[in-house]
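Engineer: okay, here's the prediction I keep looking at, along with the sequence it came from:
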Amino acid sequence: MTEIRIRAATRGDIAFLVDANAAMALETEDKPLDRERLTRGVTSVFADARRGFYRIAEHEGRPVGCLLVTYEWSDWRDGDWWWIQSVYVMPDARRLGVFRAMYAQVEADARATAGVIGLRLYVEWENERAQRTYAALGMTQEHYHMFARPFVALT
């Protein structure tokens, strides 16, 4: 069994987080991100805990994956959903259980945190492998479609 260590990200991980986010956007949506803006965005999470937190997965002493957790208040349930976002696993570490380990840690942390009502994430319709992974972890597909009206372009 491959040992994957999950830890809280620190400011020292900003370069890795920026690289991972840029790689994920290029891989999944063929979108090159403005690295200066992305660096400001990642750094902002460390400047204001209300924005969320990052987790880093390490294998053999090096970072191989990351994710961001953000919050959504639910007035219906009187609690916070934790949204899993910006998930990335380095290509050479895929199929080693990196996401599964990160998810397990986030779920344990969420269950141990008062006021957290559950976990959510979004996935592209075409990403069937990820959808199977999420289902295998006990997540179910919601009945919502996502709509957006961006005010800032990514590039």
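Structural biologist: Cool, got the structure.
Engineer: from here on, contacts and neighbour counts on C-alpha atoms
Structural biologist: Will do.
Engineer: show me where the chain has helices.
Structural biologist: 14-29, 35-47, 98-111, 128-136 (DSSP state H).
Engineer: could you check the angle helix 98-111 makes with the last one?
Structural biologist: Angle of helix 128-136 versus helix 98-111, following axes from the mean of the first three to the mean of the last three C-alpha atoms, to 10 degrees, is 40 degrees.
Engineer: so what's Pro74 up against?
Structural biologist: If you look again at residue 74, you'll see it is Ser, not Pro. 80-81 (C-alpha atoms under 8 Å, 6 or more residues apart in numbering).
Engineer: in this protein, which strand is the longest?
Structural biologist: strand 62-74 (DSSP state E).
Engineer: how far off centre is it?
Structural biologist: Relative to the centre of its chain, strand 62-74 is centred 4 Å away, using C-alpha atoms, centre = their mean, to the nearest Å.
Engineer: quick check: buried residues in that strand?
Structural biologist: 63-71 (16 or more other C-alpha atoms under 10 Å).
Engineer: now do stretch 125-133
Structural biologist: Buried residues in stretch 125-133 (16+ other C-alpha under 10 Å): Gln131.
Engineer: who touches it?
Structural biologist: Contact with stretch 125-133 is made by Val123, as judged by C-alpha under 8 Å, 6+ apart.
Engineer: hold the first one in mind and look at this next one:
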Amino acid sequence: MSLQIRPARAEDAGLLARWAQAMALETENKILPDAEVLPGIARGIAEPSLARYFVAEQDGVPVGTLMFTFEWSDWRNGLWWWIQSVYVPQEFRRRGVYRALYAHVRALADADAGVCGIRLYVEKDNHAARSTYEALGMQDAHYRIYEQDTRPTGAPKA
């Protein structure tokens, strides 16, 4: 399978929103509301200072996506790139789609002296994803993630 990786475009937002919804339902049994996810992805594509989205294509057909965001590290005087919003439709899994997306992002990171590393978080029971990431050389960073939603009560939550 010959894959091409390209930056996401504004017209990809609808597809990427559907894939984000499918991923959230599949991995966390969460329903992401259209009113939040579609504008969020459209904004992320439009504002590369917030996020960078990529689409993997086979013969011009989208077969997967990956997005990364940025975290400043004062310890390292550099940026961590956080991989998020990874999705490959079931019919294209185990064909190297994520591997190609990751290799693309890794090459971009390696070429940018301001990037100190790549991180991602994974649902703790998603063993298939964890083994994929480990096969690519990623390691468990031994951190736990804590969060607190700051939206008003009643606001949609992801």
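Structural biologist: Structure received. Everything numeric in this text was worked out from a predicted model, so none of it was measured.
Engineer: distance to Pro91 of the first structure for the helices of the first structure - can I get that in TSV?
Structural biologist: Shown next, in TSV, are the helices of the first structure (distance: least, C-alpha to C-alpha, whole Å):
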stretch	distance to Pro91 of the first structure
helix 14-29	10
helix 35-47	21
helix 98-111	11
helix 128-136	14
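Engineer: so which of those gets nearest Ala148 of the first structure?
Structural biologist: With C-alpha to C-alpha, the closest approach to Ala148 of the first structure among the helices of the first structure belongs to helix 14-29: 16.0 Å.
Engineer: after superposition, how close is the closest one to the second structure?
Structural biologist: Helix 14-29 of the first structure differs from its equivalent in the second structure by a mean of 0.7 Å after superposition (mean C-alpha distance after the TM-score superposition for the first structure).
Engineer: off-centre distance for that helix?
Structural biologist: Here the centre of helix 14-29 of the first structure is set off from its chain's centre by 11 Å, with C-alpha atoms, centre = their mean.
Engineer: what angle do that helix and strand 62-74 make?
Structural biologist: Using the same axes, to 10 degrees: helix 14-29 of the first structure against strand 62-74 is 70 degrees.
Engineer: packing partners for helix 14-29 of the first structure?
Structural biologist: helix 35-47, strand 62-74, strand 79-89 (3 or more C-alpha pairs under 8 Å, 6 or more residues apart in numbering; DSSP states H and E).
Engineer: okay if I get these as a markdown table plus distance to Val116 of the first structure?
Structural biologist: Shown next, in a markdown table, are these (distance: least, C-alpha to C-alpha, whole Å):
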| stretch | distance to Val116 of the first structure |
| --- | --- |
| helix 35-47 | 19 |
| strand 62-74 | 9 |
| strand 79-89 | 5 |
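Engineer: for these, which one sits closest to Met139 of the first structure?
Structural biologist: Among those, strand 79-89 sits nearest to Met139 of the first structure (C-alpha to C-alpha), with 12.0 Å.
Engineer: so Pro89 of the second structure makes contact with Thr65?
Structural biologist: No: in this structure Pro89 of the second structure lies outside contact range of Thr65 using C-alpha atoms under 8 Å: 9.5 Å.
Engineer: tell me how far Thr65 of the second structure lies from Gln4 of the second structure.
Structural biologist: 11 Å (C-alpha to C-alpha, to the nearest Å).
Engineer: what range in the second structure matches the longest strand of the first structure?
Structural biologist: Counting by TM-score structural alignment, strand 62-74 of the first structure lines up with residues 61-73 of the second structure.
Engineer: tell me the average deviation of that stretch from the first structure after fitting.
Structural biologist: Taken over the aligned residues, the distance from stretch 61-73 of the second structure to the first structure averages 0.5 Å (mean C-alpha distance after the TM-score superposition for the first structure).
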